[in-house]
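Undergrad: Just need the structure, nothing else, for what follows:
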Amino acid sequence: MKVLKIFLAFIVLGVFLAAGAGVGLYYWAQEDLPGFTKLSDYSPALATTVRARDGRILGYFYREKRFLIPLSMMSPITVKAFLAAEDSGFYQHEGVDLPGIFRAAVKNFIAGGIVQGGSTITQQVIKSMLLTPERSYERKLKEVILAYRLEKYLSKDEILTIYLNQIYLGAKAYGVEAAAREYFGVNASQLSLAQAALLAGLPKAPSRYSPYGNPERARERQLYVLARLRDLGWIAGTEYEAAVNEPLVYGAQEDPSWKVGPYYLEEVRRQLVDRYGEDMVYGGGLQVRTAMDMDHQIIADQALRTGLVETAKRHGWQGPVKHLDVGGYEEFLDAQQLGESSPGDWMQVLVTGVEKAGATVRFGDKSGIVPVASMSWARVPNPKLAPEEAGKVSDARKVVKPGDVIWVSVEEMLEDKPWKLQLEQEPKVEGALVSMDPQSGEVLALCGGYDFFRSQFNRATQALRQPGSAFKPIVYSAALDNGFTAASIVLDAPIVYQDGSGEMWKPENFEGIFYGPTLLRTALVKSRNLVTIRVAQQVGIDTIVERGKALGLTGVMEPNLSLALGSGQFTPLNLCQAYTAFPRGGTSIKPRLIESVVSPWGEQLFSATQEVSEAMPPETAYIISHLLQQVVQHGTGARAKVLGRPVAGKTGTTNDEQDAWFMGFSPYLLTGVWVGYDQVRPMGKYETGARSALPIWIDYRSKVEPNYPVQDFQAPPGIVMARVDARTGRLAGPGAVEAYMLPFQNGTEPLPSAGLDELDADPGSSNAGGESLLKQIF
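TA: Just a heads-up that it's a prediction; the model follows:
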């Protein structure tokens, strides 16, 4: 009996000692435990999603490819599969599975080290988000304590939601939504039982059980998960058999990033980083809605590329991409990765033989023929000659030789015969296109160059270029508010200017011809430089600079008379902003790419508003729009008549054809195109705005115009129309040889026709003024 009492005393003492040790161990372990309350405000690194205006996805920005979704957006079987694989008693325990820990401890003791964890899903959440991944008993104890605490703080569904969104599943995919897209090209709500079981088998070791790297092991884990679901009674035997026999087709959901409108997407990324910082953009899960019309953007991208290729071809052959010795032929062909081809697709090919009639080429395991007819443009470049003056190539041997690697486009694909191909050439000349709704400010399309992957420099938003005559509407708008009318007569005659340093400047018209007394309307329609200089001199260059600023121009505007001819420097996007005042009736609006930004929790972070400023009277805006319509009907923009719609526009060409522009608009759509080299140099003879930029504008606009009803410019109440004699600028009489219907602000319309001796009485005909800026020499 005494022995029994002693034994019981030892037991009680042992219990107290164990309890004391346990309490001590608990307090020791919990001293530096991290706080877990932040899990209630779960904010993992999430991919930012950028969408077009119709909701189609443009692209993603992320460091970890994760898309946060609630349990309700996952297929129910997906949730069950992960529970079966990782923690079937999740909804029964209080954060820790003691039997599971005991089993793991026994296995670890037998193995002489930690080989199994026995963690619940709650513990895995704690481990991945609050603790280090090291395997130690100290970390395990902390994990258990935090798991119990977390279960008192969050609901089971909240913990499971965190787990299924946080877990890494291989292939750069975090969470079940990203994994569903990466492995099967579907959303988590669309996963089948077989697919869900495969994903649920990945958390144990994502790389070890990857279906891409280890399909056999992935299959073993899938079968294990399916068996667990069956044994738990969560699926029927028939469902199990169907899932076991379901063939799995792997394939990632295509990432649309940088496919459509890459320059637009990059500008959106830049603006987001400026506003929210890189961490938020790459990990904040922002939902961004842009103003892009994806259909417009696709058409604009293709129009710009086609136009730049045609511009480059007009001035001859720049040579092959590279030349290979015979010993390098097979290496080049073996390295080619050719996918499916369609007519019109481009690819690089190896020239293996050349005759006068054409070249034979190889690509991959196929061959083709490039006929000399497709090389007719490929002469030796001569920028001093117009294309029609340079002649055509009729001998393929003058263009390519064996060993040359060249670009071709597919004309016809034949089964067992050489493909028919066309010689192509990537342009070195660059360009930009901006298209926007002038009423709302929404930028529908933005192209910043020929190929984003060749150069990420965005010429639409970053390139400051001289607009040439495309600046003249701004000059003439200031003139209309300072004593001129569309019927003013201004002298078109030689002028020589001497600046303060004694340097001489002798501006000329593009044609090199002087036309004498000229109607202001005609000076703008025909883009007469000397008339524009005289108008700017009388109005005052400071007045023109102020008008440019009022229109929103933020580029370079040096206060000298050459500014009137477009010597300033502006980005295409900024010049489009200035032009919005014409179709808007006098107010300019800031272009907008981003419409809204929403947090992953649905909080509205940003909603765009229209930024509008007064720039000119509505009558002035209408008169300029009317005159720019005549530029299209009778002037340098005549090619745009092909649209058969009311369109206004202005070409622009700088000295030596270094920059070519066309700015064209209707009440519902404004589009600007620029073409030129990144390093300023001549593009070639006659590469004017009408020849280089306008065809791109027409190609784009002709394809999008059917989406809009025909709409003309509406005159404001203060406008009157009058028939004007082109020779005198007075109201036209019955005997007028040439006359135009022109708009005037009420009260400024001209008087009836008078003799030539009265011309000097017209305020617009005066050539005086501006002498304080430059000395005028005749």
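
Undergrad: contacts, neighbours, all on C-alpha from now
TA: Fine.

Undergrad: Identify the residues contacting Pro133.
TA: Lys127 (CA atoms under 8 Å, 6 or more residues apart in numbering).

Undergrad: Enumerate every residue touching the closest residue to Asn482 other than its chain neighbours.
TA: Leaving aside its chain neighbours, Asn482 sits nearest to Val539 (6.4 Å; criterion: CA to CA, 6 or more residues apart in numbering). Counting by CA under 8 Å, 6+ apart, Val539 touches 478-479, 482.

Undergrad: got those as CSV, with distance to Leu742 and secondary structure columns?
TA: Below are those laid out as CSV (distance: CA to CA, whole Å; DSSP: H, G, I helix; E, B strand; the rest coil):
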residue, distance to Leu742, secondary structure
Ala478, 18, helix
Ala479, 16, helix
Asn482, 18, coil
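
Undergrad: between those residues, which is nearest Arg584?
TA: The closest of the contacts of Val539 to Arg584 turns out to be Ala478 (CA to CA; 16.7 Å).

Undergrad: next structured bit after the longest helix belonging to the chain?
TA: Counting by DSSP state H, the longest helix found in the chain is helix 2-30. Downstream of helix 2-30, the next assigned helix or strand under DSSP states H and E is strand 48-51.

Undergrad: hmm, who's touching that following strand?
TA: By CA under 8 Å, 6+ apart, strand 48-51 touches 57-62, 281-290.

Undergrad: show me where the stretch 201-350 of the chain has helices.
TA: For the stretch 201-350 of the chain, helices defined by DSSP state H, counting those that start in this stretch occupy the ranges 215-231, 237-245, 262-276, 278-283, 294-313, 329-335.

Undergrad: residue contacts, the residue nearest to Tyr677 when sequence neighbours are not counted?
TA: Closest residue in space to Tyr677, ignoring its immediate chain neighbours: Val429 at 4.8 Å, by CA to CA, 6+ apart. Residues in contact with Val429 (CA under 8 Å, 6+ apart) are 308, 311-312, 675-678, 683.

Undergrad: rerun that using 7 Å as the cut-off
TA: Applying CA atoms under 7 Å, 6 or more residues apart in numbering, one finds that Val429 lies in contact with 308, 312, 676-677.

Undergrad: Over to Asn165?
TA: Asn165 neighbours (CA under 7 Å, 6+ apart): 68, 174-176.

Undergrad: Mind doing that once more with 8 Å?
TA: 66-69, 174-177.

Undergrad: So which of these belong to helices?
TA: Those of the contacts of Asn165 lying in helices (DSSP H): 175-177.

Undergrad: quick one on the thing from earlier: for the longest helix of the chain, name the packing helices and strands.
TA: When contacts are defined as 3 or more CA pairs under 8 Å, 6 or more residues apart in numbering; DSSP states H and E, helix 2-30 sits against helix 137-153.

Undergrad: follow-up on the earlier one: need the max-distance pair from the contacts of Asn165.
TA: Top of the distance list for these (CA to CA): Ile69 and Tyr174, 11.8 Å.

Undergrad: Comparing the two, which shows the higher neighbour count?
TA: Tyr174 (24 against 19; other CA atoms under 10 Å).

Undergrad: one more, for comparison:
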Amino acid sequence: MKNLWNSIVNWFKSIKSWSDFAKKANLTIEIIRRIVLYSIAGLFIILSLSVGLGLGYVSALTNQVSVPTKNEMKTELQDVNNSATLYFADGQKIESLKKDLVGTKISIDEMSPYLKKAIVSTEDSDFYRHKGVVPKSIFRAVISDITGIGTQTGGSTLTQQTVKMQMLSSETTWKRKAVEIFLAMRVDKYFSKDEILADYLNAATFGRNNKGQNIQGVQAAAKGLFGKDASDLNLAESAFIAGLPQSPSIYTPYDERGRVKDNISLGLKRKDIVLYRMYRDNQISEAQYNQAKKFDLKSDFLKPASANSTSIKYGYLYNTLTEQARTIIIKRLAKNDGIKYKDLVKDKNMYEKYYTQADTELHNKNYKIHSTINKSLYVAMNKQAQAYKSNLGTTHTDDATDPNTGRSIKVSEPVQNGSVLLDNKSGQVLAFVGGVNFKKSQINHAFDTHRSPGSSIKPLITFAPAIENGLIGSQSMLADFKTSFNKYSPTDYGETIQNRFISARETLEESYNIPSVNLYNYIRQHGVSSKKYMSKMGINLTDKEYNQLGITLGGTSTGVTVLEQASAFSTFANKGVHVSPYVVSEVTDPSGKSIYKHKNSKKRVFTEQTSYIIKNMLHGVVTKGTASALSYESNFNTKNLFGKTGTSNDYRDNWFIGSTDGMTLASWIGYDNFYGNSYNLSSNSTNLNQELWSKMANAIYDQDSSVINAETSFDRPSGVKSYKVDKETGTKVGTIGYNGVTAKVNQHTTTSLYYKGSPKAMSYDEFAIGGKAKNYKSFWDNYFGHSSTYGQVKTLGDSNKSTDELAIENGSGRTSGFSNSTNSSDSSDVVTNNRSSSSSTTESRSTTENGTTDTGTGTGGSSGSGSSSGSSTTDTGTTTTPSDNNSSSNTEQPTTGTGGNSSSGSSSSSGGETNTTPPTGE
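TA: Model prediction:
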């Protein structure tokens, strides 16, 4: 500062005369003038560059926007009082979404002149003079938005507001604003001012009516506030309605129950502001202005009334399609903003924002949601579920506390059902059952609840990977003896142990647990990861779950949905290829443009050979295994049907999944167990669920037999190898040494199917997976007619029921003999092209090297059938630990799936239950 002052002083000292002063002053002025000119020029250049960059930015934002035609714009602008419509696969209408807004579209001539003037004066006084946008307003809004200074008006004309409401989402990005400006100018070019004004007045929201409903359009506002048509509104009423769109929730006179608010002063003040603007714009006289201000508007409001209730005919379907369509639109909105969906779901606040936008779109615009659901099949399945629901088990009634209100309420817990009918080839969900009573519970048990799959998971997670990797054939033997894996001690149904070696085929047919656990442990020891197969089939479990041996019995902490389980199971029918399931085929926007079409996703999971062998083995489940009742309960030929049962601990969940070449039908039953309850199914739930399954399958067959496609057999692919094996050991026939004598073992033979590998050579021990030395000794003692406990079923726990009784109440109740039930030549193989892959069983006596005969196993030794228990099998079981059967601290002891846990959250009830006891499997 001091230097500046010294410079000024020196400058004056240097002046020698007035002429000298004038010259220097002129020079200074010229310099200042040039600086100002250069600054102005620089500012102009900068402004020009800014405008150019802005225009370039706007162009970049809008260059990928498809330019709508006049007809497309007209459709969208006039699309009011509509909502998304849902359709069956054949195009029949299911339902239109229930609107958040009620309203009626009217023409501009049916609106009061006062109302039209009030809206223009309040919202856009230059409406009849501009070309859709006002540049100075946009500039003011941009500066305000950047600096945060001034009113956040947005600079929107009535044309822009109409475009935003009818043609764009409610997002507030720069891109949307640029597109809004672009479309507003285009709308102004093609449509008259009266057309645009009518579209705005029909589309804008005006708060609530006297029934508490949200209203859209001036006709609904006039009717809902004053009980008259929009054409009959007086000046004061028109001004009040015109003031509502700026902030409907604040200015509306009614609350959510249709009652007049205690304080409506803000709405009345807003009405006066509208009247003043009309007077300022010379739309009304001073006398009209003063008279309208004095009008007693409060006494003009309607008294509260009740809204008419509406019912939804296909409740579960309505909710499912709405939810999936909403997700599709959320993904689309996020993608348009450059946001990945997987990142969006991690941000709760951002997700809620897009959720609201998508939900508003669906409930207020005429989207069309096309589904894969076959109406006749959907109706048929649900009719059977409704007719049979009272047979599924007891409906429990109890007192509970509503988690939302804290009040004591009466609740009833029926046995729920979730079922899915899937087209194997396309992945289309043709029909489903979401539950037994939509009015009482909106949770979709087919899509949204995660439950323990019980033993229905065994072929997916254990047996198919074992066959795929050449570790077993269909007749490979698995140990079913008392065993323990780091304190984890599985048992079969009813806490039983079979005390014998059981073939892989019979293990699946009768759903034994101990052999399955032995096999799962075996494949893990050989480096086979079930995870890679399961994830390809759409089932995602944690590493911790895969590390627990009980996972092969359905012991999951997360559980699976009925849709997931049905889809995974269909992989076998599809020759090892998994096709992703879907229920929404296409979504079109209000202009008719398709914004989503399902694209099939296929993944090779297993080879054709493995899939064929699994189908062949699972066919035995429905011919003589745990689902053999289906053979006589089904109205169609079951020779090409295969399936699997599943039951979790204490009859908490029960499953049956059945497939033919054409379809997969999965049925689950169980209690939701909300409010902390712990209800279980009855002990005969396996039979009940199978009967329900057969009723639904029969109804499907009656409606369209081609869906079941019961007559199409499964062709045996090349590469499936058949080996003649000893039925008792699963190995090649041969000789063994027993008590110093070499004996030939070939009394019973059968066929074992392999994809990779081959049967082992006959040996005294190590022919069965999970077998121990004492187990082999017991087997051979029994085989050669010596005293042995082999095949004598042991029951643990305090059950006083015989194994026969347990078998009858939990399974299909038939008695099996040794290895595949009998020594007859009956086969459970699938017939393929008029030939069977099975071979008849050859009976012969076991002989020693010196030519003398031995008794062999005979009928008593084959399965221990001489004991009182026999070998009857069922469809449930349990696991135990030495100290505490319900302990969950043991790392080897898995948990079952969450009972009643719904990801949809659509029920007013909350909670659910996780069973921490080990799974029973089946």
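
Undergrad: Could you get me the TM-score between them?
TA: Here the superposed chains carry a TM-score of 0.56, computed using TM-score structural alignment, normalised by the length of the first structure; 502 aligned residues with a CA RMSD of 4.6 Å.

Undergrad: picking that back up, the second structure: which residue goes with the residue nearest to Asn482 of the first structure?
TA: Correspondence of Val539 of the first structure to the second structure, assessed by TM-score structural alignment: Ile523.

Undergrad: Its match sits in which helix or strand?
TA: helix 514-525.

Undergrad: Nearest residue to the middle of the first structure?
TA: Tyr264 (1.9 Å; CA atoms, centre = their mean).

Undergrad: so that residue makes contact with Cys447?
TA: Yes - if you go by CA atoms under 8 Å, Tyr264 of the first structure and Cys447 touch, sitting 6.7 Å apart.

Undergrad: picking up where we left off before, would you mind finding the match for the residue nearest to Tyr677 of the first structure in the second structure?
TA: Using TM-score structural alignment, Val429 of the first structure sits opposite Val415 in the second structure.

Undergrad: need the longest helix for the second structure.
TA: helix 18-62.

Undergrad: how about it, which residues of the first structure does it hit?
TA: Using TM-score structural alignment, helix 18-62 of the second structure finds no match anywhere in the first structure.

Undergrad: Output the contacting helices and strands for that helix.
TA: Contacts defined by 3+ CA pairs under 8 Å, 6+ apart place helix 18-62 of the second structure against helix 174-190.

Undergrad: Output the contacting helices and strands for the helix it packs on.
TA: helix 18-62, helix 158-167.

Undergrad: Nearest to Asn10 of the second structure, out of those helices?
TA: helix 18-62 (13.1 Å).

Undergrad: Of the ones in helices among the contacts of Asn165 of the first structure, which is the most crowded?
TA: Neighbours here mean other CA under 10 Å. Within those, the largest count is held by Val176, at 31 neighbours.

Undergrad: check contacts around that residue.
TA: Val176 of the first structure neighbours (CA under 8 Å, 6+ apart): 164-165, 167, 169, 188, 199.

Undergrad: TSV for these, including distance to Tyr153 of the first structure and secondary structure?
TA: Converted to TSV, these look like this (distance: CA to CA, whole Å; three-state DSSP):
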residue	distance to Tyr153 of the first structure	secondary structure
Leu164	18	helix
Asn165	19	helix
Ile167	21	coil
Leu169	27	coil
Ala188	27	helix
Leu199	29	helix
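
Undergrad: Between these, which sits nearest Phe662 of the first structure?
TA: Taking these together and measuring to Phe662 of the first structure by CA to CA, the closest member is Ala188, at 48.0 Å.

Undergrad: For the stretch 551-700 of the second structure, just list every one of the strands.
TA: For the stretch 551-700 of the second structure, the strands defined by DSSP state E, counting those that start in this stretch occupy 577-579, 584-588, 594-597, 602-604, 642-647, 653-659, 663-670.

Undergrad: What residues in the first structure pair up with the third one?
TA: Meaning strand 594-597 of the second structure. The aligned range for strand 594-597 of the second structure is 604-607, by TM-score structural alignment.

Undergrad: Repeat that for the first one.
TA: Strand 577-579 of the second structure corresponds to residues 587-589 of the first structure when matched by TM-score structural alignment.

Undergrad: With the second structure overlaid, report how far that stretch is off on average.
TA: Its aligned residues in the second structure lie a mean 1.7 Å from stretch 587-589 of the first structure after superposition (mean CA distance after the TM-score superposition for the first structure).

Undergrad: what does that stretch rub up against?
TA: So stretch 587-589 of the first structure is contacted by 438-441, 551-552, 577-581, 610-616 (CA under 8 Å, 6+ apart).

Undergrad: Arg140 of the second structure -> the first structure?
TA: So Arg140 of the second structure corresponds to nothing, using TM-score structural alignment.

Undergrad: Please tell me how far Arg140 of the second structure sits from Thr122 of the second structure.
TA: Noted for Arg140 of the second structure: a distance of 18 Å to Thr122 of the second structure, by CA to CA, to the nearest Å.

Undergrad: can you check Tyr355 of the second structure too?
TA: 32 Å.

Undergrad: and for stretch 425-440 of the second structure, what span of the first structure is it aligned with?
TA: Going by TM-score structural alignment: stretch 425-440 of the second structure matches residues 439-454.

Undergrad: for the matching stretch, how far is the first residue from the last?
TA: OK, stretch 439-454 of the first structure end separation, CA to CA: 34 Å.

Undergrad: circling back: need the contacts of Asn165 of the first structure in a markdown table (columns: distance to Ala18 of the first structure).
TA: Formatted as a markdown table, the contacts of Asn165 of the first structure follow (distance: CA to CA, whole Å):
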| residue | distance to Ala18 of the first structure |
| --- | --- |
| Arg66 | 45 |
| Phe67 | 47 |
| Leu68 | 45 |
| Ile69 | 45 |
| Tyr174 | 42 |
| Gly175 | 41 |
| Val176 | 43 |
| Glu177 | 46 |
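
Undergrad: from those, which is closest to Ala754 of the first structure?
TA: Comparing those against Ala754 of the first structure with CA to CA places Phe67 closest, at 76.4 Å.

Undergrad: Would you agree the closest one is in contact with Ala180?
TA: No - if you go by CA under 8 Å, Phe67 of the first structure and Ala180 don't touch, sitting 10.7 Å apart.

Undergrad: rewinding a little: what angle separates the longest helix of the first structure from helix 137-153?
TA: 80 degrees (axes from the mean of the first three to the mean of the last three CA atoms, to 10 degrees).

Undergrad: Helix 2-30 of the first structure: which residues count as buried?
TA: Ala29 (16 or more other CA atoms under 10 Å).

Undergrad: Repeat that for stretch 691-704 of the second structure.
TA: 691-702.

Undergrad: Keep only those of these that are in helices.
TA: Those of these lying in helices (DSSP H): 691-702.

Undergrad: Considering the residues you listed, which is situated nearest to Ile329 of the second structure?
TA: Ile700 (32.8 Å).
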